[in-house]
Every structure is written in C-alpha cells, then in structure tokens.
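**Student:** A predicted structure for the sequence below; I have some questions about it.
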Amino acid sequence: MKRLVVGLSRLRFGSLRLRLVAVFAAVALTAAVSASGIAYWLNRDAVLTRAQNAALDDFRASMTRNVGSLPVNPPCDELQQAADRMAQSTQNYQVLLISRDADGNQCAATSDRDVFTLDQVPAALQKAVEKARPLGGGNHSTYHLYWQRTTPGGRPFLVGGAKMIGNGPTGYMYKSLDAERSDLNSLAWSLGIATLLALIGAALLAQAAASTVLRPVQRLGDAARRLGEGHLDTRLRVSGTDELAELSHTFNNAAEALQRRVEELSSREEASRRFVADMSHELRTPLTAITAVTEVLEDEADSLDPMIAPAVRLVVDETRRLGDLVENLMEVTRFDAGTAKVHLDPIDVADLVTACIDARAWLDAVELDAPRGIVVRLDPRRIDVVLANLIGNALKHGGSPVRVSVREDLTEPAEVVVEVADNGPGIPAEVLPHVFDRFYKADASRARSEGSGLGLSIAMENVRLHGGTITVANGPEGGAVFTMRLPIPPEDSEGRDDGDRHASQECEHDEVNDADANTDVDDHDTEGGEQQ
C-alpha cells in the first residue's frame, strides 16, 4: 500500500504515467465488475432456483399426502388439521387450504393466520391456480402448480398454489426467502471486495509497468535536457536488448556525434577568432607607420602637385578607414572571446550625451531633450561609442534634424531610455531584422562604403555588457528610431530627489573653434545598415 501511495504521489495530470494507470485501472475495473456481475447473477439464480424447487416439490408431495386423502368437501376441522401437518415441513413454509364443506360454506384453514392469509396471495396467482386446463396436446392434468416471488414490505417471499384434481381443496404455500437474500448479500459483499482488490492490484501492476517503461524514458528526457544545457558528455547507461535499450544506444550515438561536431566547430571558431585577433594585432604595427606617413602627406597636401593631391587624400582616407576597421575587428574579437570588460562609474546621462554631441560638433544638427539628474553606473567610453554610432548614422542616412531624448522609466525594472530619431525616409521592412548584423549593408551594390558594417553590432554588444537592450523601428511620422534601454540598479534609484530628477537642463557649451568642428565621426564606425 505504501508503494501505491508513493506511486500515486508521482502522478501528474496529463502525464503518461497517469494515463497508463488509468487505462490499467479501467480495464481491471471493467473486467472485475463484469466477472462479479456474471458470478452474482449466476449464483443468485442458482440459490433461488434451488430453494424454490425444494419448497415447491415438498409442497406438492405434502398436498398429495395430506389433502389427497380428504373427501371432496372436507369438514373445516379436518382441513385445519391437514394445514397444520403440512406446515411442519422442514422447508419452513406456511400453508393455506381453501375448500367448501358439505353445506356449501367456504372454509379457509391457515397454519398461521397472523402470517399467511388469502390477502398475501396475488390475484393473478389465484386466477391461474383455479383455472382448469383442457387435457390433451401434452397436458395430462387439469390443474397445475403455480408459483410467484413477491416482496411485501421489502421482504422476499415465495408463494405457490395448486388445486387438487376432482374439485378438491385448493392449497397455497408461503415461504420466506430472507435466508437466501442474506446469502446473496454476503456474496455481493465478497464480490465487491474482490473487485476492489482487483482494482488495487491493477493500480500496483500499472505502477510497476509504468516505472519499467517510463524510467528509461525519464532518464532519456533528463539526458536530453542536460545535453541542451551544454553538457555534451551526457550519456545513457544501456541495459538489455529491447526497444528502449536501442533508443538509449541511438541517443548515445547522436550525443557523441553532436559533441564531436560542436568541438570541431568550437575549435574552428576559436582558430578563426585567434586568426582575426592575430591579424589585427600584426596589422597595427605597419598601420601605425603608414598612418604617420599619411599624416605627413596630409600636412603637405596643399604644396603637392594638383595632379597628385587627390591621390594623397584618397590614401589618407583609406588609411583611416583601415585603422578603424582594425580597431573594430579587435573589439569584435574581445566580444567573441568574452574578454570585454566594463568600468562602471556613476554618470549623469544628460552630461554624457551632451559631451558626445559637443565633441563631434553636432550641436546645430541635433535637437536634444535630456534632463539632468538621471545618474546611472555605466562605462562612459562604451556608451559614448554607442551614442556616436546611433547619432552619426542618423545624421548620415536620415538627415537633420536628429532628435535625441533621454527619459527615466521607473516601472519595474527601472530603466533609462535614450531615443535617437532622424528625419529620413526610414528603414525598409526587410532590412530592419538585419540592422545589427555584422558586415550587413542594406544596399549590396554599395559594398565599398565609408563604414565597415560593424558599428551597430559593436554598439549592441556594448549595450549588452551593461545588461541593456537596443532596438530599431520606423517612427509613425517617418524616419528611423533607435531606442537604447539601460537598467537602473535599485541602489541608484533609491533616495533620488524627484525635483532634481526632472529639472530642466540648460546646455552651456564652450565655443567650438573651426579646427574642433572638423572632428571626424569615423573615430567610431557608425555604419551597420544603410537607410538609403
């Protein structure tokens, strides 16, 4: 029973184990109820038929012995004596004899007037007993013995009656069937207990069968879950030669092949990352020398031959692009290797955005809505890279004015939200899902453009390092809208003064001279997907 309780405690609604137990129980219950019902009705018929035949045979014989010798119209006292003698039978029934005396008066003699009178005899039975049958056609007697089972007051009785041939007395017997009903009730209880035991046995058998079948399946599910979590060395213990053992063997083969494939791909990926990192590192030394030479050429560009000056400027521009590409590749390899780190400091987001715009001389082209007081712990260098990419892309592909807004979302979890919206035609719907892909460019015919296609992917990685997200969509009035969300730790949002948090910001900037105004956005690659 303890094993059954433990097994049932493991059942879950809708589980295969529960369905197996339910099927076994339903089959066992159906079989047990059917067998018990058939056994009960067979035994009931046998018990009642045996008791009925014994009582009727005895009554017929007693009628022949005690009433057959009486005259056609016996006196009432002789009729009463005959009824008393017949009631002394071992079958324990009461007797009622009805006849007419010599004067034509009806005489009814009963062995117990308080128990059995003519009122207990059904009218249909009286009619059948008194009806004379014509002789012939296989019928050798004018009158026959008839019987009927009745339940007056809820108690079962057998009533039988016959009429003596030759217009003799009519006799009825009245036998209680309480003993037989008690035996049948005991039988019903026994069959019910047997059915219950069969149901419990079926549940135990179902539990055992389910455990035998489902335990390997459960182990297979656990192994598949561990495999999905990255434990590629997970294997199943194979025992037996049945279908489940074959399934376990197949799983082990698949897991082993998957592990080999993943290890092969990992080694290739690692080799590829190492190659990119080594290549980028090796390029930095000659690139530094080339950059120094190009800077000299750039300084002397005005004094060069007009036919040579455009080539010199092209070399200078391409050298800068190559330098940016090498730096971006180095950054990408750090992201892929998991070695990129963030150095968090409490920074006012409005000041950081203002400094980014100011450093690149974008003040006249950008509409800024950034209230002071939103202080978040972040890496200013990495967030500056993100802002430079987003705003630079908006200016390059969307057109002025570019709107940059900073707001605080204090719904759980608290976030600072930075939105960069341009005034361009927007990004095509088929391009939107690929904007942050590496080396993706919206126009394949413009493979050689000012950017490398790594800017927005690097921006996304920098935001992820802060635990935030960055998304892009087209605004309802046109133009692309980039949204950066950075989480605000609970300790940063507690105790902040609401008035300071939403205070208006007055942007005060030092005058930017002409040399500073030429600061190039290419310090950070700003291209990930082109809008035009």
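**Tutor:** Nice, I can see it. Residues are numbered from 1 along each chain as shown.
**Student:** going by C-alpha atoms from here, please, whenever you check contacts or count neighbours.
**Tutor:** Fine.
**Student:** those helices in the stretch 201-350 of the chain, which residues are they?
**Tutor:** In the stretch 201-350 of the chain, the segments counted as helices under DSSP state H, counting those that start in this stretch are 243-299, 309-337, 349-359.
**Student:** residue 336: how many residues sit nearby?
**Tutor:** Residues lying near residue 336 (other CA atoms under 10 Å) number 13.
**Student:** now do residue 348
**Tutor:** Residues contacting residue 348 under the criterion other CA under 10 Å number 17.
**Student:** likewise for residue 323?
**Tutor:** Per other CA under 10 Å, the neighbour tally for residue 323 reads 21.
**Student:** re the thing from before, let's have the helices of the stretch 201-350 of the chain in a markdown table, adding distance to residue 190.
**Tutor:** Output for the helices of the stretch 201-350 of the chain, formatted as a markdown table (distance: least, CA to CA, whole Å):
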| stretch | distance to residue 190 |
| --- | --- |
| helix 243-299 | 41 |
| helix 309-337 | 75 |
| helix 349-359 | 84 |
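**Student:** use this one as the comparison:
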Amino acid sequence: MATGARRALTFWRRSIQARVVISTLLLSATVVGVVGWLLLQQTRDGLLDQRVDTVVAEAVNETEDARTRLQSTPFNDVDAAQQQRALVEPIIARGAGRDFAVVLAGPSGSGVLREGGATYTPGLDRTSVPDSLVEHFSEVAEPAWTYTRIRREGPDGARVAEPGVVVGSQVTLPADGRTYTLYLLFPLSGEERTLDLVSRALLTAGSLLLVLVAGVAWLVTRQVVTPVRLAREVAERLAAGRLRERLVVKGEDDLARLATSFNQMATNLQRQIRQLEELSRVQRRFVSDVSHELRTPLTTVRMAGDVLHDAREDFDPVSARAAELLQVELDRFETLLVDLLEISRFDAGAAVLDLDDVNLSDVAHRIVDSTMPLASQRGVHLLVRAPQDRPCLAEADVRRVERILRNLVTNAIDHAAPEVPGGRAEVVVHVAGDQHSAAVAVRDHGVGLAPGESAMVFNRFWRADPARARTSGGTGLGLAIALEDTHLHGGWLQAWGRPGEGAQFRLTLPRRVGEPLRRSPITLIPDDAEEPV
C-alpha cells in the first residue's frame, strides 16, 4: 500500500500532463456539481411551488363545495354525526379517485384527532397530519398548509410513507354550530419521480461531460507536453555527454521555434564545452610537463643548495642567512612541485587507491604526534578525542587519509591563535564511527570563516586572508588535494566556521568504498558553537 502511494506521488510530481488533466477534471467536476445542484434546487422549488398552488386551489374548492352542501342541508332533520358523514364521505370518495386523503377532525379544541374521534380516509395514518398544523387549528383560524410525510397502508398491507402537502381549513356544522377542521393530504410522489428523473439525467450528462473534458484536456496537454518531454530526454542525453543529440523541428509554431532555439543552444554549448575540454587538456598537460621538467633543474639546485647550506658556517653572516633562506624556499618549492604533480594525476584520472582497513583513531594519534613540534612552536595545544572501547574502521588508502588529516591539522594550527581576548589556542581532533561510516573532525577556536568561505576554502590557491603568513609552509593546494582524496574514497570533506568562533573541518568516509553515505557520526556544527542571534 505504501509503495503504491509513493509511486502515485512520484507520478504526480513528475507528470505535468497528469496534473493538468486531473486538475481540470476536479475543477470541472466542481463546476458541474455546483451548476447541477442549482438546477436541481430551481427545478425542485418550481415543481413544489406549482404543486402547492394546485393543491391549495383544489383544497379551497373542496372546502367551498362542502360549505355549500352544508348550507343546502336542512339541519333540523339530521344530527351532527350524520351531518359529518354527509360532509366528509363525498370528499373521501373523490379523494380515492383523485389521489388525495381526507381527515375531518373536531370540533376545535377537543383534540379528537389524536384521541380517535376523527373521520378519515381508510388506511390513512392520522399522524400524517403534523402536530404544528393541529396546534394551529386548536382554535378558530385561517386556512393553512405545510409539508408532511403521508403514512398509509399499502395494497399488500405494508406500511408506506411518501412526501406530501397537507392543507387545513375549517367549516361549521349547522347541526351543532361548532367548527370542525378539514385536512386534505396531497402526495408529492409524482414530483419526487420527476426530480429523480432530472437528477439521473443531470448525473449522466455531468459524467459524460467530465469524460469529454478529461479527454480534451489530455489531447490538448499532450500536444504541448510531448515536445517538452522530448526536449527533456534530449537534454538528459546532452547532460550524459552525448553532445550531438538534437530535437526534431516540425512546423513553425512556438514549440518549433523553441526546438530551434534549443538546438542552437546545444550547438553553442557543444562548441564551448569542446573548447573548454581542449583548454583543460592543454592546461593539465602543461602543469604535468612543467612539473616533470622542473624536477631535473630542481634536483641540481637542491644539490647546490645543500652544499651551500652545509658550508654556511664558513660564510659571513649575510651569506649564511642567504643559504638558510635558500634551503627553506627550496623545501617549499619542492613541496609545491609534489602537490602540482599530485593535482595533475587527479586531473588526468590516474589516481588510484591502495585500500586497507584503517583505524581512524590510530591515524589521528599519529598525525597529532607528528605535528606536535609545530603546535608547540605556535603555542597550540593538540587533543584527540576518540572512543577507547572500539576502533573506528573504514576501508581506505591510509597514505591519502594521513595526508588529508595532516593538511587539516596543520591548517588548524596555522589559524588556531584566537583573535578575541580569552580565546583558546587549542585544536581538538574528534573521531567517531557507526555501522555505515567513520568520521574525523578537526576543531579550532581561531579566526574562523566568514559566510560563504566554507565552500571556497577547498579551491586551489585560495586563502581566507592573503596577508597572513604561512608558518607551516603551505602551498595553497593542501585542502584542494584533501578534497580530491576524499572524493576518491566516495566520502565527504566539509567545513564550518564563524568569525571569531573558530572553524571545524569534518572528514566522513564510508565503511566500505562504493557504499553511499547518508549521514555522518559527527555533526558539522560543533556542540560548543554559540547559537546565532
């Protein structure tokens, strides 16, 4: 059930044609329903008003006829009971032929309708006369009518009920001079059948109209959506690298012009992508060639520099200092050359992993031990926080993981000195793991990162503060290489920072290379970070 709901939701999100057709169908159903309801209400009101006018007029005629007959009867010769029968029996007889029922109750104020003293059409349930109308005629009153449910005994003896109209009027018997109430009950079964027929006709017509609207909406949207869907498919093939794909142009309408513009855009993109690929290839080849060609003269200069550095004690102070600076810069130049060669291997896709099960806790301790002299020189305290009861294992290339952590730790040492009073010159290396991933986070409390710099910090040769000295001899490629090493493992390398609150870099690796990462066991925003105001 859940799978079907997800598929339906996915289909709804991805299919504009389905959304247009269903939305049009729902709106049309709403309009048809409202219009049909209004038509039914007007038809019902018209039928009832016409029926009420007819039955009221008929009831008036019956009442006037009854009064005429009463006035023509010599009341000295009959008693009241005989006069009641003479009054109501002809009306009951006519009602049997003209489909209405009769109840004669009275005299007024006696309540005989409920007590069984009324004369009425055989088989009729006297409760068909509503209490409100009975209460109205408890005293002498004007004629009145109301809607009711006429309950009677059917031909097969079963009790049936149908809607109806009851009209009441009063007559006075000459025999006793008292007022009696004459109720005429007219059924509305004919009008009910007419309304049912009209309802079925409207429902059938509405259903057919909705089917036609859905079909028209589907055909119209198909004419628009099909070219868009073809354009999407071609765009996906272009994104997959098949740059020769183009749309078929048919006609001269807006969609045809859109296809023409799309093809022109694809041609321009193809040309520019090829130019960029060629430029990138030339650039990578240039960096690789220059890096390799520089190794031979660098080796010669290194040998000469080593000779000068070893003999610096025989030089004057200025020459000795120059020999020392030459050695330092040669070290930096050699490191830069090694980084450039590594970058060129990444660009060429020649970098490979030498996989093994690596305990990130051991790697973190080795890196901290190796960088302790630099941290002591900078006055920075290094601390490792790793679980003691279990290892944090990940399938990785230990050489590349060590290089990533070394870059992160030395970078944190460079920026760990706080620029606010009372800050901590401390770098903490957190290690954690779960069933699916292992992570290392390097936290410092130094200058931090400005908004937007967390994404730029991994760019090649990018520096947050170009005027800041590189005390650890960085080349500007360390974090870029670390990011490439992380991507080679299928992991994440992310940064967080706030000005004055320091920064945290988090490395997350899957337990097995190739497995997708869904979460990290260490949060990117450290727990000791203050909430933004």
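**Tutor:** Now that the structure is in, tell me what you want to look at. Given the structure is predicted, the values throughout are model-derived calculations rather than measurements.
**Student:** could you get me the TM-score between them?
**Tutor:** Aligned and superposed, the two chains score 0.62 in TM-score terms (TM-score structural alignment, normalised by the length of structure 1); 442 aligned residues with a CA RMSD of 5.6 Å.
**Student:** out of the helices of the stretch 201-350 of structure 1, which is closest to residue 449 of structure 1?
**Tutor:** helix 309-337 (9.9 Å; CA to CA).
**Student:** about what we covered before: please work out which of the helices of the stretch 201-350 of structure 1 is packed deepest.
**Tutor:** Ranked by mean neighbour count, the helices of the stretch 201-350 of structure 1 are led by helix 349-359 with a mean of 19 (mean count of other CA atoms under 10 Å).
**Student:** tell me which helix or strand comes right after it.
**Tutor:** As assigned by DSSP states H and E, the chain's next helix or strand after helix 349-359 of structure 1 is strand 366-369.
**Student:** rewinding a little: out of the helices of the stretch 201-350 of structure 1, which is closest to residue 498 of structure 1?
**Tutor:** When these are compared (using CA to CA), the closest one is helix 349-359, at 15.9 Å.
**Student:** how far off centre is the closest one?
**Tutor:** 49 Å (CA atoms, centre = their mean, to the nearest Å).
**Student:** for it, packing partners?
**Tutor:** helix 380-393 (3 or more CA pairs under 8 Å, 6 or more residues apart in numbering; DSSP states H and E).
**Student:** by how many degrees do the helix it packs on and helix 349-359 diverge?
**Tutor:** Angle of helix 380-393 of structure 1 versus helix 349-359, following axes from the mean of the first three to the mean of the last three CA atoms, to 10 degrees, is 60 degrees.
**Student:** which other helices and strands does helix 380-393 of structure 1 contact?
**Tutor:** helix 349-359, helix 455-465.
**Student:** looking at the ones you listed, which is nearest to residue 370 of structure 1?
**Tutor:** helix 349-359 (5.1 Å).
**Student:** mean per-residue distance, the closest one to structure 2?
**Tutor:** Here the mean offset of helix 349-359 of structure 1 against structure 2 after fitting is 5.7 Å, by mean CA distance after the TM-score superposition for structure 1.
**Student:** which residues touch that helix?
**Tutor:** 363, 366, 370-376, 380, 384, 387-388, 406, 507, 509, 516, 519 (CA atoms under 8 Å, 6 or more residues apart in numbering).
**Student:** on that earlier part again, will you turn the helices and strands packed on helix 380-393 of structure 1 into a markdown table that also has distance to residue 88 of structure 1?
**Tutor:** Converted to a markdown table, those look like this (distance: least, CA to CA, whole Å):
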| stretch | distance to residue 88 of structure 1 |
| --- | --- |
| helix 349-359 | 116 |
| helix 455-465 | 106 |
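**Student:** closest to residue 241 of structure 1 out of these?
**Tutor:** helix 455-465 (50.1 Å).
**Student:** next helix or strand past the closest one?
**Tutor:** Note on helix 455-465 of structure 1: by DSSP H and E, the next helix or strand toward the C-terminus is strand 469-474.
**Student:** need the contact partners of that following strand.
**Tutor:** Here strand 469-474 of structure 1 has contacts from 426-427, 432, 460, 463, 480-486, using CA under 8 Å, 6+ apart.
**Student:** among these, name the ones in helices.
**Tutor:** If you go by DSSP state H, the contacts of strand 469-474 of structure 1 have 460, 463 in helices.
**Student:** of the contacts of strand 469-474 of structure 1, which is the nearest to residue 257 of structure 1?
**Tutor:** residue 460 (33.9 Å).
**Student:** how many neighbours does the closest one have?
**Tutor:** Count around residue 460 of structure 1 with other CA under 10 Å applied: 18.
**Student:** report the contact partners of it.
**Tutor:** Per CA under 8 Å, 6+ apart, neighbours of residue 460 of structure 1: 386, 436, 469-470.
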